[in-house]
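1. return atomic coordinates for the entry below.
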Amino acid sequence: MNRTIFAGFVLPAFAAVLVSCSSGAQESHNAADVTFAQGMIPHHRQAVEMSSGVPRHTGNPKVRELAQRIEQAQQPEIDQLAQWLRDWGAEPMDHGSMGQGAMPGMVDTGGLDRLKDAAYDREWLRLMIEHHTGAVEMARTELAQGQDAGAKAMARRIADAQEAEITTMRGLQG
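-> Have a look, this model is predicted:
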């Protein structure tokens, strides 16, 4: 009788535990998630760098406020993306070895520092629109191909926020 109970109840329960443990051990992320995080970190870093220079070049309060919002939103995302890469055992992308065209929206900011006021605003807005358009493209790729729920949620937030900021920037262009 005891053997029947063991075989009829305990073994199936043990098998169910093993199945649930093994399904939980599956990767919660895939290669698209890693690519998204590896690419978005240097992409966001460029946006933070571009935004941090705004106060030195323009007094336009609308451009300055937008740049501050971009910087404040993207630095925490950089930190989260880097944490995911560590959790996933993946290396960050070497930003120094990439060309400007290596990912969507990376822009050449070489002449930006020589500009001031309205000329700076026009060029910064033009470059940031291009930059944001690339980020939206990267986010949409993550939404279509990614697996990790957190990375996909961030991709949705990035796409929504940056599409709204593109609309704002187009309005500031006049």
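
2. can we go C-alpha only for contacts and neighbour counts from here?
-> OK.

3. which ones are touching the residue most central in space within the chain?
-> With distances taken as C-alpha atoms, centre = their mean, M40 lies nearest the centre of the chain, 4.3 Å away. By C-alpha atoms under 8 Å, 6 or more residues apart in numbering, M40 lies in contact with 78, 81, 135, 138.

4. and if you look at A67?
-> By C-alpha under 8 Å, 6+ apart, the contact set of A67 is 51-52, 54.

5. hang on, the earlier thing: can you list the buried residues in the helix or strand harbouring the residue nearest to the centre of the chain?
-> Here M40 sits within helix 31-52, counting by DSSP states H and E. Residues 32-48, 50-51 are the ones in helix 31-52 that count as buried (16 or more other C-alpha atoms under 10 Å).

6. and for stretch 157-170?
-> 158-159, 162-163, 165-166, 168-169.

7. ok, so of these, who is nearest K116?
-> Distance to K116, by C-alpha to C-alpha, is smallest for M169 among the buried residues of stretch 157-170, at 17.6 Å.

8. measure W88 to G146 for me?
-> Distance of W88 to G146, given as C-alpha to C-alpha, to the nearest Å: 14 Å.

9. so what sits against both of these two?
-> With contacts defined as C-alpha under 8 Å, 6+ apart, the residues shared by W88 and G146 are H29.

10. who has more neighbours, these two?
-> Between W88 and G146, counting by other C-alpha atoms under 10 Å, G146 is the more crowded of the two (23 against 15).

11. separation between the more buried one and Q46?
-> With C-alpha to C-alpha as the criterion, G146 and Q46 are 23 Å apart.

12. in the helix or strand A82 falls within, what counts as buried?
-> Assigned by DSSP H and E, A82 falls within helix 61-88. Residues of helix 61-88 classed as buried: 63-64, 66-68, 70-71, 74-75, 77-78, 80-82, 84-85 (neighbour count, 16+ other C-alpha under 10 Å).

13. give the buried residues for the helix or strand following that helix.
-> Next in sequence after helix 61-88, counting helices and strands by DSSP H and E, comes helix 117-145. Using 16+ other C-alpha under 10 Å as the burial criterion, the residues of helix 117-145 that qualify are 120-125, 127-143.

14. run this one through as well so I can compare:
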Amino acid sequence: MRRRHHFGLAAVALALTATLAACGGDGTPTTPSSTPTGSGSAASASDHNAADVMFAQMMIPHHQQAVEMAELAPGRAANPAVLTLAQQIGAAQAPEIETMTGWLEAWGEPTAMPGTGGHGGGHGTGDMGMMSADDMAALQGASGPDFDRKFLEMMIQHHGGAIEMARTEQRDGQFPDAVALAGTIESTQTTEIETMKGLLGTG
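-> Sure, this is the predicted structure:
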């Protein structure tokens, strides 16, 4: 009986050692930064799932297009509130692109979904609120109140797609930082949609 008891303790100790090793040695899951180094990269591999990878791979080109749209506002927007909003969107989403790129690199995953050409080419027209090439050309060619209207209408659609992806990540994701970012995106962009609807109503 004593030997069987010792064997059971050894098995428990072995399992505990493995658990602690996976959690970074102090019993709490490791949460690598967006620019992991050394063991942080290896630890991150056990902290994410396929939903986290898809969220980052899809949101990066989505954010990139939003930044491109925002960069068209200076010199084209007539309403100062539209210009301010565009600058706010660009300032928020550019750093998030860098963060998500860092996660994918740490996980050893491509920063673009296979077949997308590195810039959202696999999403399809209108998918997740993405603008088509014709949409972007129309926005680039607009100015004054026409630009303001197009920008607001397109960005409302664009934000709607981002919110949908963010909700999916919050439901299915595993990586704590990605789930937290998804919550921030949903909250921020929901507020921005209300602002943009208000601007359209007064334009």
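
15. now what about the TM-score between them?
-> Remark: TM-score between the superposed chains equals 0.88 [TM-score structural alignment, normalised by the length of the first structure]; 170 aligned residues with a C-alpha RMSD of 2.4 Å.

16. from the contacts of M40 of the first structure, pick the one nearest A13 of the first structure.
-> L81 (38.4 Å).

17. quick one: map that closest one onto the second structure.
-> Counting by TM-score structural alignment, L81 of the first structure lines up with M100 in the second structure.

18. list the contacts of the closest residue to that match other than its chain neighbours.
-> Distance criterion C-alpha to C-alpha, 6 or more residues apart in numbering; nearest residue to M100 of the second structure, sequence neighbours excluded, is A56 at 5.5 Å. Each residue near A56 of the second structure by C-alpha under 8 Å, 6+ apart is listed here: 100-101, 103-104, 111, 178.

19. from H29 of the first structure, how far off is the corresponding residue of the first structure for A56 of the second structure?
-> Under the alignment (TM-score structural alignment), A56 of the second structure pairs with A37 of the first structure. Noted for A37 of the first structure: a distance of 11 Å to H29 of the first structure, by C-alpha to C-alpha.

20. which of the residues in stretch 91-108 of the first structure are buried?
-> Quick answer for stretch 91-108 of the first structure (16+ other C-alpha under 10 Å): 92-93, 95, 103-107.

21. any idea how far the helix holding M40 of the first structure is from the chain center?
-> 6 Å (C-alpha atoms, centre = their mean, to the nearest Å).

22. swap in stretch 81-98 of the second structure?
-> That offset, for stretch 81-98 of the second structure, works out to 14 Å (C-alpha atoms, centre = their mean).

23. same deal with stretch 90-107 of the first structure?
-> Using C-alpha atoms, centre = their mean, the offset of stretch 90-107 of the first structure from its chain centre is 13 Å.

24. now stretch 129-144 of the first structure
-> The answer for stretch 129-144 of the first structure is 9 Å, by C-alpha atoms, centre = their mean.

25. now swap in stretch 15-35 of the first structure and tell me
-> That offset, for stretch 15-35 of the first structure, works out to 23 Å (C-alpha atoms, centre = their mean).

26. how about stretch 44-63 of the first structure?
-> Put simply, stretch 44-63 of the first structure sits 19 Å off its chain's centre (C-alpha atoms, centre = their mean).

27. just the terminal-to-terminal distance for that stretch.
-> First-to-last residue span, stretch 44-63 of the first structure, C-alpha to C-alpha: 18 Å.

28. what would the buried residues of stretch 91-108 of the first structure look like in CSV with distance to V17 of the first structure?
-> Below are the buried residues of stretch 91-108 of the first structure laid out as CSV (distance: C-alpha to C-alpha, whole Å):
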residue, distance to V17 of the first structure
P92, 36
M93, 38
H95, 44
M103, 44
P104, 45
G105, 47
M106, 48
V107, 51
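
29. between those residues, which is closest to G24 of the first structure?
-> The closest of the buried residues of stretch 91-108 of the first structure, once distances to G24 of the first structure are taken by C-alpha to C-alpha, is P92, at 25.6 Å.

30. quick one, what contacts the counterpart of that closest one in the second structure?
-> Aligning on TM-score structural alignment places P92 of the first structure opposite T111 in the second structure. Neighbouring residues of T111 of the second structure by C-alpha under 8 Å, 6+ apart: 56-57, 101, 104-105, 118.

31. try 7 Å
-> 57, 101, 104 (C-alpha atoms under 7 Å, 6 or more residues apart in numbering).

32. closest to G141 of the second structure out of the residues you listed?
-> Q57 (29.3 Å).

33. distance of the nearest residue to the closest one once chain neighbours are set aside relative to G120 of the second structure?
-> Closest residue to Q57 of the second structure apart from its sequence neighbours, by C-alpha to C-alpha, 6+ apart: A112 at 5.2 Å. Per C-alpha to C-alpha, A112 of the second structure is found 8 Å from G120 of the second structure.
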